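Asks: Dropping the sequence and predicted coords here.
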Amino acid sequence: MHPFGRLGVPEDVVEIVSLLAGLRPRIGSNQNAMPDLLERAADPIGTDRGFRLPFSPLRWPQKRAARVEDRNSMSREPDPAVLYPDVAACGSLAAALQAAAADQGMSLPLAITPSDPLRHATIASVVPHRHASYVTAWHHERRWSIWGSSNGRVMICGNTKDLRELPRVIRGWADGAGLDEIGQTALFDLLTGRFEVPDNNSAGVIASEWQWLLKGAVDADWPQYQALIESAHAEPKLRRLYPFTSHWALSFSSTPDSPFSPPFVSIDSPWGTGDYTIREWWNGPALNQVTTPAEAIAIAVDRIPADLMQTPSAPPSQDP
C-alpha cells in the first residue's frame, strides 16, 4: 500500500522483513510485530523525507526510480552519541524525554530500551489495548519518530526534529486521550486515519482499515490509485470486506486476521496513462484490463465468492 506514506512502513521493506521472519507480508500486522527490525530496515539512507512514516518516509515508485544514492558512503551509521549529544548527556532517550516533559510540567511513563538506550524508548499506556508504543531516533539524521498501536494496528505515527514536541503526544497516548485530541496536541502530522476498536470486533476493524486506506490514498499523490480506493469503498459489497494491498495492488479478505480468505481479485492501478489490471492474486496472470476504476470494481464485485457474500458484516459507526 500503501497506503503508506503516512500510514505505515514501505511495502517492499515489510515484505523483505516478513520473509526473513517467516511471516505473511501484511501491512498493519508485521510492522507492529517487528518494530525494531523494521526500523533498522526502513531507516532512510539519504532518502527524500517528504512523507511521514513511523521510521522513514515512503519512497513511492517514481521517487525510488529517480533517486540516485551513494549507498556506500551513506551506509556508514554515525555513532548515536555523536548525532544526539544532548540525549547522550541525559544517559538515554527516555531520560531526555523526561527532562523535556519536566520543563513542560509533566512526567511520562517511559522505559529505557537496554539494547539501544540513546535511540529507543517504550511508552506505557493505561489503556490495555494500546501497546507497541515507541519513540525512536533516526539513524542518519537528527529526527525522532513516535508510533502507537492499538490491538496490533498503528493508530499514531509521525516524526519531528524537535524533541520538545513529543511529551504532550506521549502523555495523551499514555493517559488514554482520544485520537483526535492527541492529534490536536501534535505540532506534526500524526494520525493514520484509523480509529480504535477496543474489543477488536471484525466489523469495526474492517471499517477502521478502510479509513486508513482512504487517507493513504489521498496522501499518495497518485490520482488513479486514489480513484480506485474511493470507488472500492463506495461499493457496499466490497466495503464489508477487509481491504489490503500487496505491491500496491488492492485485494480483499473476509477476515482482518491471518490467515486471510483465499484471494479472488487483485487490482493494479496505472501510473499516469494506462489501464487498471485485474488478477486473481497480486502476481498472477492478468485477467482483464479496463480504463476506469468503476469497471475494475464491477469486475471485482462479480468475482466475490458466494460464501463471502453470505458473511454478515455491518461496519459500525466510528467512535472517536
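Replies: Noted; the coordinates are in hand.

Asks: C-alpha only now, for contacts and for neighbours.
Replies: Will do.

Asks: residues in contact with L97?
Replies: Neighbouring residues of L97 by CA atoms under 8 Å, 6 or more residues apart in numbering: 108, 163-164, 166-167.

Asks: Out of these, name the ones that lie in strands.
Replies: Nothing among the contacts of L97 maps onto strands, per DSSP state E.

Asks: can you redo these as CSV with neighbour count and distance to I16?
Replies: Putting the contacts of L97 into CSV (neighbours: other CA atoms under 10 Å; distance: CA to CA, whole Å) gives the following:
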residue, neighbour count, distance to I16
L108, 23, 34
L163, 19, 31
R164, 15, 34
L166, 24, 30
P167, 23, 33
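
Asks: also this one, for the comparison:
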Amino acid sequence: MNVGAGAGGRQWGRGVLREVLRRTAEGLGIVLPEPDSAPPSAARYVDERLGRRVTVYPPREEMTGSRPWAVYPRGGQCGDLWVRLESHGVIVAGGWSAEPTEAVRAAVAWMSGAGLRETRAQAPCIEFRPWALVHEQEPLGAVELAWHVKLDRYHTSDWGRFPRTNALLVAAYAQPALRRLTPITSHFNVWFSTRIEPSEKKQVGFGLWEGQVGYGLFPHDERQYGVRRRDGELVARTGTPEEAVALVVAALPGRP
C-alpha cells in the first residue's frame, strides 16, 4: 500500500503523521517514544542519552516548513515516507517506507539502541553505506567523518542534481594532501579548511572561512571547472575535476 496523498491517499497535515505512527505502533503492540514538536509535518523521536534521532517525513509533496531538497534523497518514491536515522548529529542511514508499519519498526529499533544491521533486519527499507558500519564499530576521526558525510550529501540527496560538485569532492578525496583537510561547500563550490568545527559566522562564503587553505574549486565557471584564489581571482579553468584538484594540491602551503 502506498501511503502518499492523492486519490485514495492520506493528506498529511500538521500532526497527522505522528498520530498515524502512534496508532500503527499501538496496533503492533509495541511502544513508540513520544515525538517532539518539530518539524510540524514530520515525526521526530530523540534520545539525548543515546545521542540518537529518528525523523519520519511525509511524502515529498506533502512536506511543509522545510526545503524538500534539504531533506529527501534524489529519485526516491515520492509517495512514500522517508525515514532518516541519526547518531550524535550525523545522518547514518535512511530509507523509503511504503508502509507506516516499517517506519515504526525502524524508529523503535533505532531508538532502543539496535545497531544498523539489526535495525535493517526489523525494517528492510533502511539503507546505509559501508563507512556508517565502520563508524558504528569504531568512530571515525572528525575530518574523515566530515568527508563521508559531505560525499553522501551530494551523492544521495537532491543535491545530486549537481554532479559536478560531487565529482570535485570525489577527486579531492582521492588526494591524501586534501583528505587531511575538512571539505567545505557553499553554493556548490568547494574549498578546504584546517578547522573541523564550522565557523560561528553566519552565511560565511568562500574567502571568508576561518582556517581556509589554498584555492577554491568552482564547478560551474564558464561551463568549466574553475580554480580561484581566496580573493576570487581566477587561476585557471579546466575540463575535468581531476585537473582542477591537481592545481589545488600543487599550490598547498608547504608543497615543493
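Replies: Received, thanks. Quick caveat, the model's predicted, so the values are computed rather than measured.

Asks: before we move on, the earlier item: closest to G274 of structure 1 among the contacts of L97 of structure 1?
Replies: L166 (43.3 Å; CA to CA).

Asks: how much space is there between the closest one and D189 of structure 1?
Replies: Between L166 of structure 1 and D189 of structure 1 the distance is 12 Å, computed by CA to CA, to the nearest Å.

Asks: Repeat that for S107 of structure 1.
Replies: From S107 of structure 1 over to D189 of structure 1 (counting by CA to CA), the distance is 23 Å.

Asks: Same check on W173 of structure 1?
Replies: Using CA to CA, W173 of structure 1 is found at 15 Å from D189 of structure 1.

Asks: what about the two, which has more around it?
Replies: Taking W173 of structure 1 and D189 together and counting by other CA atoms under 10 Å, W173 has the greater number of neighbours (25 against 17).

Asks: host element of the more buried one?
Replies: In this assignment (DSSP states H and E), W173 of structure 1 forms part of helix 167-175.

Asks: Show me what that helix is packed up against.
Replies: Helix 167-175 of structure 1 is packed against helix 93-103, helix 179-185, with contacts defined by 3 or more CA pairs under 8 Å, 6 or more residues apart in numbering; DSSP states H and E.

Asks: Quick one: name whatever helix or strand follows the longest one.
Replies: The first helix or strand that comes after helix 93-103 of structure 1 along the chain, using DSSP H and E, is strand 110-112.

Asks: Which positions in structure 2 sit opposite the helix or strand just after that next one in the alignment?
Replies: From strand 110-112 of structure 1 onward toward the C-terminus, using DSSP H and E, the following helix or strand is strand 120-123. The counterpart of strand 120-123 of structure 1 in structure 2, using TM-score structural alignment, spans residues 42-45.

Asks: What does F188 of structure 2 correspond to in structure 1?
Replies: For F188 of structure 2, the equivalent position in structure 1 is taken to be W248, counting by TM-score structural alignment.

Asks: I'd like the distance between that match and P270 of structure 1.
Replies: For W248 of structure 1, the distance to P270 of structure 1 - CA to CA - is 10 Å.

Asks: Neighbour count: the two, which is higher?
Replies: Comparing W248 of structure 1 with P270 by other CA under 10 Å, the one with more neighbours is W248, at 19 against 16.

Asks: Run a quick check on that one versus D268, I expect a contact.
Replies: Yes: applying CA atoms under 8 Å, one finds W248 of structure 1 in contact with D268, separated by 6.8 Å.

Asks: which outside residues touch stretch 111-124 of structure 1?
Replies: Outside of stretch 111-124 of structure 1, the residues that reach it under the criterion CA under 8 Å, 6+ apart are 80-81, 84, 87-88, 91-95, 109-110, 131-138, 170, 174.

Asks: try 7 Å
Replies: Outside of stretch 111-124 of structure 1, the residues that reach it under the criterion CA atoms under 7 Å, 6 or more residues apart in numbering are 80, 87-88, 92-94, 109-110, 133-137, 174.

Asks: and which of these is nearest T277 of structure 1?
Replies: For these, the residue nearest T277 of structure 1 by CA to CA is S133; the value is 37.7 Å.
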